[in-house]
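Participant: pasting the structure only:
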């Protein structure tokens, strides 16, 4: 398995060497080469310098560090003005090389800070090992007297951690949007003067990994996009859409039909949310599964649901409708339902036994039933179940819309420039959402 060694050549608030440093750097690299458990690790030297230095010694070291850059020998140098900028650049290189195991060599005074930055910028898919950066350097090479770098240091305070978090937040906010401007798809079926709503596309965020770029709105320990990046993407969406990111709630998917009535005890997982509280944004994620939005302009209530093929069969769409009726006195005939971008029957197949369940719902939901993996239309099945539950046909917006400008239920797999898709991209896929809020 590919492995990286990250050498941190900057101690907190000062440089660890005064001058005469090229030989010191060379000795450090030799130690790394000998100590590494991997025969040929990728080695990255990280140099942080907040402001251009006028000290000759530090300029010499900076030049020496930059002179080490040699990608063809798996040795690269990252120079930046802050730890977060340098470490984020290192992360991009690790992701490009698909490396998850990293040994960090850092001055003892800085190791706790590096751990705190790593905790924020990386997910559980990475494995970090932290070691002290110590070699036999002559006393003249050190800012501190020999031995002082090994002293036992107190842990970071809450104030320290808060400062690191603010530094990361400010840095991420400064990054340019990728893949173009942020774009939101909206339905004419949901009254704009009563509800704020939309379906996101993949443009306008800062996620850089190809299958996650750029407005990825979900993070997990199994993917490479950390929560801080997703939070920044959400902040940008909130600014563009007009909702408060602090009053935002996304479904905790379990591919079933449980619905959380906001204001009541929150389940550990659920595929639907309903609310009648103004100013609260609720959201359904999707990356092939259908994000469904529900709006009742009479009772001023709304809902969101995540409907994968299992949730569709289990009736999550009508479970959400049922919760709105039971909790807020909505009438089924007043509720409007919009199906967002999702995988179409052109790209979605299931094993024959699972496809037969959709065939029983409506034979037109399945193509080539006799094959081992028939094509399945989960959108049509959703419409059939909604109409059977009393939702008026004209109050459902899906891919049956004739006007292409009004069709929001595009195939996520067929439109890689606009949407994420698990079917198309595999396990490290991004996520878009459908969101809705009652206007204040």
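Facilitator: Okay, I see it. What you are looking at is a predicted structure, and each value in this text was computed from that prediction instead of being measured.

Participant: only C-alpha atoms for contact and neighbour calcs from this point on.
Facilitator: Will do.

Participant: Do you have the strands of the stretch 1-150 of the chain handy? List them.
Facilitator: 3-8, 42-48, 75-80, 101-106, 127-132 (DSSP state E, counting those that start in this stretch).

Participant: Now tabulate those in CSV and tack on mean neighbour count and distance to residue 58.
Facilitator: Shown next, in CSV, are the strands of the stretch 1-150 of the chain (neighbours: other CA atoms under 10 Å; distance: least, CA to CA, whole Å):
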stretch, mean neighbour count, distance to residue 58
strand 3-8, 23, 15
strand 42-48, 23, 11
strand 75-80, 20, 13
strand 101-106, 20, 18
strand 127-132, 15, 21
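
Participant: got those as TSV, with distance to residue 165 columns?
Facilitator: What follows is the strands of the stretch 1-150 of the chain, written out as TSV (distance: least, CA to CA, whole Å):
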stretch	distance to residue 165
strand 3-8	20
strand 42-48	18
strand 75-80	18
strand 101-106	20
strand 127-132	19
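
Participant: Out of these, which is closest to residue 184?
Facilitator: Evaluated with CA to CA, these place strand 75-80 nearest to residue 184, the distance being 34.3 Å.

Participant: put this beside the first:
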């Protein structure tokens, strides 16, 4: 490490300010007040200027630069009859653009539209809102001319490429730890607003990973011809296994596919929803990130981690047993919520702490007393008593508290049966614990 301050310190810390009573520490001028740190490619000891996307996220008026650049690329491309190819045109054409010469008239028509959009640009618009307006002009599903539709799609892809190309570049540099790890853009007031994201985990050598990515691409291609489009990113990252019982990294090498969208652009939410729905299919069996968009049902979780009503155990069974120990088998339900109940991250098997019958041999006309304690259970657990006589039909008592007692008079000789049960029903699945007592009446 060279002498002096390490890279990133001055940019992320800045000058010390006044002591702040609330945090009981001094404030620093740049802490939580800058773009994410990146080094200048021409001088690694200096910070790079904000990228175009970072500036656009801080102030939507910077999108003007993106549109002007796209207009300039297309004008030069058309004027040169396809000889002068700018970076945006080249990047999209490599991705499959064909027959561009046939689109020249449509390109010129869209240039006029883009210039009108520039004139109407409102600096108070969020980045996503502005992109939605552009998309609606370029991807008109009712446009009858296929060449014009293809030209609009081509220009849309150019704009998206220019907006996000800095996010695709390599980041290989040295800096102080917090400058490396805290990549949050604290000046972003436009892009990290109205978002959604889903992350799906696969065994890195599973063919279903490739099938999943291919399905996402096919879905986006399909919806772009319906006037919808995804604005955001999809990334793949690889990691080793986790020791967590319900961790997503279940495999020796796990690959996570993260899909994040700007919800202001119609089409983004549809891709995230599709990714979640497709991942949950049993034949795909992707694992969803617990802290992002997660549509798991209890059946989904039990399919992936075990402990279904028909086959108890698995890592979910171990996790639920640990939850039972620290919550008095669910009685302490302070952390129970709609999400944990929907996904089955709950104590699901009720327990009977105590059940007694005061006498097992009595005479006709006597009264027996049942006592029970089932307090150590989730509050929505229910107790029932089924009393069967030798000749009469059984009687059911199901409006009893979790702890209490009940008296029954026996009126005929023979063997009487008491079935005592505590049940919890979660997501339509019933699990119960039962005890049976036999009473002999002479």
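Facilitator: All right, it came through fine. Please read all numbers here as calculations on a predicted model, not as lab measurements.

Participant: Could I get the TM-score for this pair?
Facilitator: Superposed pair, TM-score by TM-score structural alignment, normalised by the length of the first structure: 0.27. Supporting alignment: 192 aligned residues with a CA RMSD of 7.0 Å.

Participant: Could you tell me the end-to-end distance of stretch 79-88 of the second structure?
Facilitator: End-to-end distance for stretch 79-88 of the second structure: 16 Å, by CA to CA, to the nearest Å.

Participant: now stretch 404-415 of the second structure
Facilitator: 24 Å.

Participant: got it, and stretch 44-58 of the first structure?
Facilitator: 19 Å.

Participant: How many residues are close by the nearest residue to residue 343 of the second structure once chain neighbours are set aside?
Facilitator: The shortest distance from residue 343 of the second structure to any non-neighbouring residue, by CA to CA, 6 or more residues apart in numbering, is to residue 298 (4.1 Å). Counted with other CA atoms under 10 Å, the neighbours of residue 298 of the second structure add up to 20.

Participant: Would you check that residue 298 of the second structure makes contact with residue 338?
Facilitator: No - Residue 298 of the second structure is beyond contact range of residue 338, at 11.8 Å (criterion: CA atoms under 8 Å).

Participant: Show me the common contact partners of the two, please.
Facilitator: Shared contacts of residue 298 of the second structure and residue 338, defined by CA atoms under 8 Å, 6 or more residues apart in numbering, are absent.

Participant: so who does residue 382 of the first structure touch?
Facilitator: Contacts of residue 382 of the first structure by CA under 8 Å, 6+ apart are 312, 317.

Participant: Need the three-state assignment for it.
Facilitator: Secondary structure for residue 382 of the first structure, judged by DSSP: H, G, I helix; E, B strand; the rest coil, is helix.

Participant: By residue count, which helix of the first structure is the longest?
Facilitator: Longest helix in the first structure by number of residues (criterion: DSSP state H): helix 158-174.

Participant: where exactly do the strands run in the stretch 151-300 of the second structure?
Facilitator: Using DSSP E, counting those that start in this stretch, strands in the stretch 151-300 of the second structure cover 195-203, 232-239, 254-262, 287-288.

Participant: Quick one: closest of those to residue 137 of the second structure.
Facilitator: Between the strands of the stretch 151-300 of the second structure, strand 254-262 lies closest to residue 137 of the second structure; by CA to CA that is 17.7 Å.

Participant: Could I get the buried residue list for the closest one?
Facilitator: Judged by neighbour count using 16 or more other CA atoms under 10 Å, the buried positions of strand 254-262 of the second structure are 254, 255, 256, 257, 258, 259, 260, 261, 262.

Participant: How about the last one, nearest residue that isn't a chain neighbour?
Facilitator: It stands for residue 262 of the second structure. That would be residue 195: by CA to CA, 6+ apart, it lies 4.9 Å from residue 262 of the second structure.

Participant: same deal with the fourth one?
Facilitator: In space, residue 257 of the second structure comes closest to residue 236 once its chain neighbours are excluded; the distance is 4.7 Å by CA to CA, 6+ apart.

Participant: tell me the helices in the second structure, going along the chain?
Facilitator: 9-12, 52-58, 63-79, 87-94, 104-120, 127-138, 146-164, 177-181, 207-224, 268-280, 298-305, 314-326, 338-343.

Participant: before we move on, the earlier item: what's the farthest-apart pair in the buried residues of strand 254-262 of the second structure?
Facilitator: 254 and 262 (26.4 Å).

Participant: give me the element residue 261 of the first structure is part of.
Facilitator: strand 259-261 (DSSP states H and E).

Participant: which helices and strands does that strand pack with?
Facilitator: Counting contacts by 3 or more CA pairs under 8 Å, 6 or more residues apart in numbering; DSSP states H and E, strand 259-261 of the first structure is packed against strand 272-275, helix 316-328.

Participant: just to revisit the earlier point, redo the helices of the second structure as a markdown table? Include distance to residue 46 of the second structure.
Facilitator: A markdown table is the format used below for those (distance: least, CA to CA, whole Å):
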| stretch | distance to residue 46 of the second structure |
| --- | --- |
| helix 9-12 | 9 |
| helix 52-58 | 18 |
| helix 63-79 | 24 |
| helix 87-94 | 27 |
| helix 104-120 | 33 |
| helix 127-138 | 28 |
| helix 146-164 | 23 |
| helix 177-181 | 13 |
| helix 207-224 | 38 |
| helix 268-280 | 36 |
| helix 298-305 | 48 |
| helix 314-326 | 49 |
| helix 338-343 | 46 |
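
Participant: Those helices: which one's closest to residue 387 of the second structure?
Facilitator: Across the helices of the second structure, closest to residue 387 of the second structure is helix 314-326 (CA to CA), at 30.3 Å.

Participant: Of the helices and strands packed on strand 259-261 of the first structure, which stretch is the most buried?
Facilitator: The highest mean neighbour count among these, using mean count of other CA atoms under 10 Å, belongs to strand 272-275: a mean of 27.

Participant: who touches that strand?
Facilitator: 251, 257-262, 282-284, 301-306, 316, 319-320, 323-324.

Participant: Could you turn the buried ones of those into a ChimeraX selection?
Facilitator: To isolate the buried members of the contacts of strand 272-275 of the first structure in ChimeraX, using 16+ other CA under 10 Å:
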select :251,257,258,259,260,261,262,282,283,284,301,302,303,304,305,306,316,319,320,323,324
